[in-house]
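Undergrad: okay, predicted coordinates and the sequence, questions at the end:
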Amino acid sequence: MSGPMNVFDPRALAARRRRALALGPETFLLDRVAEDLADRLGAVKRRFEVAADLGTPTDAVRTALAGSDMVGRLHAFGPAERADVEIVTDPEALPFAPETLDLVVSALALQTVNDLPGVLSQIRRALRPDGLLIAGFLGAGTLNELREAFAIAESDTLGGISPRVAPFADLRDLGGLLQRAGFALPVTDVDRVVVRYGDPLSLLADLRRMGAANPLADRRRTPLLRKTLARLFEVYAERFSDPDGRLRATFEIAWISGWAPHESQQKPLRPGSAKARLADALKVPEGRLPGDG
């Protein structure tokens, strides 16, 4: 049986992160996600003694949680480029022993793993009973404007298209992936962040400084032609500009959370275990609903 298809090129991802550090990283989106993660964790109103920050490119999550009493020890697992990383981790093969963690958090990292179901299963095994996973990462709607503009520009100038923007996970699939991995009480939701730019070059520069330039394994390896870039700029301005001339770029943040099962957690009722009939609760005859003729 074959393994998951390699959509992302790990070497390209590492090279993009190194280039971002050399250019001076752009962290506005990561900082926002880290702060949102801290707010979501605060709503749980519980302390987690041993936690892992998985794959987050910087110490943004550690900074967002600093001064709070929600987490005891927060260990950093992730890319070698992260300054405070404790263990350099391949996101496809996690170094966690079973039932050793109370909490796993991750910010803008899981969107580029090739085997997301496998990673979620490994996280689930690493969590102690009643342990929690919270992660925010780029979702399917991210950079739809750029994806569409690139497709039109390449079709018009080259007679075909190549993958330029990554196919991130769809929110509709994530709840099922959490359940398949064995998580209880799975929750998914999405936050859309619209950033406005003066021109497409500024957006492309930000993506490079985020380490988010094209990391696809089957990306076109030849340089982008000047005529294609010019057409890209035209299409983007025609389709995705506001009345003031500034251009929109959407970043979709997909949020997932789930718990390692524990006997104390709320469970759905067994079929047929209800003690009262719906018709009695609504005070209507059996087989009729309020408002029926």
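TA: Noted; the coordinates are in hand. Numbering: from 1, shown residues only.

Undergrad: going by C-alpha atoms from here, please, whenever you check contacts or count neighbours.
TA: Will do.

Undergrad: isn't there a strand covering Leu29?
TA: No - the assignment for Leu29 (DSSP: H, G, I helix; E, B strand; the rest coil) gives helix, which keeps it out of a strand.

Undergrad: comparison target, given below:
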Amino acid sequence: MIFDRGLIRRRLMRAAHREPSLFLLDYVVEDLCERLSFIKRSFTAIADIGTPAPVLAQALVRQYPEGKIVWMNPALPSDGKSFPKPQPYQQIVGDLEALPFGKEAFDLATSALALHYANDLPGILIQIRQSLKPDGLFLGCLLGGQTLHELRTCLATAESELCGGISPRVAPFADVRDMGGLLQRAGFALPVADSDVVCVRYQHLFALLADLRGMGATNSLEERLRKPTRRALFLRAAELYAERFSDPDGRIRATFELIYVSGWVPHESQQKPLRPGSAQMRLADVLPTKTYEPPKGT
């Protein structure tokens, strides 16, 4: 097990009860809805899986007003203060590791900034595919491998200097090059994966850490250090961060890599690749011929 799923639920709930930091989620939701707008069909049964706040579910209501939308979240507040009812979508509690859906229940499944906390990502993708009807679409976004590489470097360096070793503090994230293959292994047709890198600037390291707490995204690794971390370590990490990853105005940079994934449940109406060797024209006859001459003197 990589992640402590119980701890993730508690931290998401704490963030929801306080003042959640939603700027990154807002950015992702806008992009996901724009991608959906290019798909010329209507979806009537929609699942939003694991998204840590109802931002995506609310956007889907606006985009598909006739659709039935279910938002599944592992940490819905029990008092209803943070996400009050009634809402134009159904709220249910569930965990990514065991989706509470029947087979072929939806024609669209979405997920924003949740799947990177999965202990078994291939297994979850299979569950999502099974919950979709034939020709159903899955569209999601998760954090990728470049995410918070600056923070990871500075914490590791500071801990090595002060403690003589390092402990896991920043989660390992998926690689965009692997996601298309994972979708295909899960049984999706026409899989697509692409990435977008967002750089966020902060006044200092502690402002970044405050935002991560507001996202419910602080350390939830099973192998994390279980005793409190000395403040001296964070102070040293803040110094290193300012030295290595700051702009001329003194503000530091934090990278978030967003991996967008999509795939369709196979259906006979979908495009299929031609049989190898069935082409009736050479590619060279279609494409113009280009020549390259190296620069003189090389």
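TA: Received the coordinates, thanks. Everything numeric here is computed off the predicted structure, so don't read it as measured data.

Undergrad: tm score of chain vs chain?
TA: After superposition, the two chains reach a TM-score (TM-score structural alignment, normalised by the length of structure 1) of 0.91; 283 aligned residues with a Cα RMSD of 1.9 Å.

Undergrad: within the helices and strands, which one has the residue most central in space within structure 2?
TA: Central residue of structure 2 (Cα atoms, centre = their mean): Leu142, 1.2 Å from the mean position. If you go by DSSP states H and E, Leu142 of structure 2 is part of strand 132-143.

Undergrad: please enumerate the strands of the stretch 51-200 of structure 1.
TA: Ranges of strands in the stretch 51-200 of structure 1, per DSSP state E, counting those that start in this stretch, are 71-78, 87-88, 101-107, 127-138, 184-197.

Undergrad: which residue numbers in structure 2 go with the third one?
TA: Yep, that's strand 101-107 of structure 1 we're talking about. The aligned range for strand 101-107 of structure 1 in structure 2 is 106-112, by TM-score structural alignment.

Undergrad: the matching stretch vs structure 1, mean deviation?
TA: When structure 1 is superposed, stretch 106-112 of structure 2 averages 0.5 Å from its matched positions, counting by mean Cα distance after the TM-score superposition for structure 1.

Undergrad: tell me where structure 1 has helices.
TA: 10-23, 28-42, 60-65, 116-126, 144-158, 171-180, 200-209, 226-239, 278-282 (DSSP state H).

Undergrad: JSON lines please, covering those helices and showing distance to Ala260 of structure 1 and mean neighbour count.
TA: JSON lines is the format used below for the helices of structure 1 (distance: least, Cα to Cα, whole Å; neighbours: other Cα atoms under 10 Å):
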{"stretch": "helix 10-23", "distance to Ala260 of structure 1": "29", "mean neighbour count": "17"}
{"stretch": "helix 28-42", "distance to Ala260 of structure 1": "16", "mean neighbour count": "18"}
{"stretch": "helix 60-65", "distance to Ala260 of structure 1": "22", "mean neighbour count": "19"}
{"stretch": "helix 116-126", "distance to Ala260 of structure 1": "6", "mean neighbour count": "21"}
{"stretch": "helix 144-158", "distance to Ala260 of structure 1": "34", "mean neighbour count": "18"}
{"stretch": "helix 171-180", "distance to Ala260 of structure 1": "10", "mean neighbour count": "17"}
{"stretch": "helix 200-209", "distance to Ala260 of structure 1": "35", "mean neighbour count": "17"}
{"stretch": "helix 226-239", "distance to Ala260 of structure 1": "44", "mean neighbour count": "17"}
{"stretch": "helix 278-282", "distance to Ala260 of structure 1": "33", "mean neighbour count": "12"}
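
Undergrad: format those helices as CSV; extra columns: distance to Val194 of structure 1.
TA: Output for the helices of structure 1, formatted as CSV (distance: least, Cα to Cα, whole Å):
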stretch, distance to Val194 of structure 1
helix 10-23, 22
helix 28-42, 11
helix 60-65, 21
helix 116-126, 26
helix 144-158, 11
helix 171-180, 18
helix 200-209, 12
helix 226-239, 15
helix 278-282, 44
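
Undergrad: Gly118 of structure 1 maps to what in structure 2?
TA: In structure 2, Gly118 of structure 1 lines up with Gly123, judged by TM-score structural alignment.

Undergrad: actually Phe48 of structure 1, not the one I wrote
TA: With TM-score structural alignment as the criterion, Phe48 of structure 1 pairs with Phe43.

Undergrad: next one: Pro223 of structure 1
TA: Alignment of Pro223 of structure 1 against structure 2 is given by TM-score structural alignment, with Pro228 as its counterpart.
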